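**Student:** Sequence and predicted model, in that order:
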Amino acid sequence: MSRRYRSKGEVVLDALVGFAFTQLPDPDTGSLRGDLPALLTAPSRAGRGVAGDLNRALAVEALQDDEFAARLWHKLIAVRREAV
């Protein structure tokens, strides 16, 4: 592990930060009725497959390390929340 990262979770978090924003839905169907389903189903899709495994691993790391939990919030969750 390099000096830049304290744990495997840190490596995964940095990798996901860039990837996550390419996966954010940007629904623009012209109506709220069309936009909401696309926006609301995105989290369930993120819970599947490799992305879901990575999200669960990050959650476990955050439960074990308060500093990592804060970085996870600021780097990924808060920024995505702003986008929505």
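**Tutor:** That came through fine.

**Student:** Going by C-alpha atoms from here, please, whenever you check contacts or count neighbours.
**Tutor:** Fine.

**Student:** List the buried residues for the helix or strand containing Asp53?
**Tutor:** When elements are assigned from DSSP states H and E, Asp53 belongs to helix 49-64. The neighbour-count check on helix 49-64 (16 or more other C-alpha atoms under 10 Å) flags 54-55, 57-59, 61-62 as buried.

**Student:** structure B:
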Amino acid sequence: MRPGPGRPAVNEREVGEVFARLNQVEHRSRNDRQIIAALEDEVRRVDAQVERLQARIYAALAVLSGVGSLCLWVLDVWL
């Protein structure tokens, strides 16, 4: 916008401040994108760990169920 009646002129210092602030915002935006990408990777790793843990828990429960059934059968036969 051109300065006109009732509008103050924008000096070079103010323009420089605006461009410096814009550069800071762009830099912060790049950093934020990198952080978001790193967090997404971390979430994927945690999800994979949770899935592995769930599989181990289900396997342990299946084994315990089988062993428990076997123990009950043995007790039933012997008693």
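**Tutor:** Here it is on my side, so go on. Please read all numbers here as calculations on a predicted model, not as lab measurements.

**Student:** What's the TM-score once they're superposed?
**Tutor:** In this superposition the chains share a TM-score of 0.26, using TM-score structural alignment, normalised by the length of the second structure; 33 aligned residues with a C-alpha RMSD of 3.8 Å.

**Student:** ok so, going back, helices and strands around the helix or strand following the helix holding Asp53 of the first structure, which ones?
**Tutor:** The helix or strand immediately downstream of helix 49-64 of the first structure is helix 66-72, counting by DSSP H and E. In terms of contacts (3 or more C-alpha pairs under 8 Å, 6 or more residues apart in numbering; DSSP states H and E), helix 66-72 of the first structure is packed against helix 49-64.

**Student:** Distance from the chain centre to the helix it packs on, please.
**Tutor:** A distance of 10 Å separates the centroid of the chain from that of helix 49-64 of the first structure, by C-alpha atoms, centre = their mean, to the nearest Å.

**Student:** which secondary structure elements does that helix contact?
**Tutor:** With contacts taken as 3+ C-alpha pairs under 8 Å, 6+ apart, helix 49-64 of the first structure sits against helix 8-23, helix 66-72.

**Student:** want to try CSV for those helices, with distance to Thr41 of the first structure and mean neighbour count as columns?
**Tutor:** What follows is these, written out as CSV (distance: least, C-alpha to C-alpha, whole Å; neighbours: other C-alpha atoms under 10 Å):
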stretch, distance to Thr41 of the first structure, mean neighbour count
helix 8-23, 12, 14
helix 66-72, 22, 15
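
**Student:** Can you give me every residue that contacts Asp76 of the second structure?
**Tutor:** Asp76 of the second structure makes no contacts at all, as judged by C-alpha atoms under 8 Å, 6 or more residues apart in numbering.
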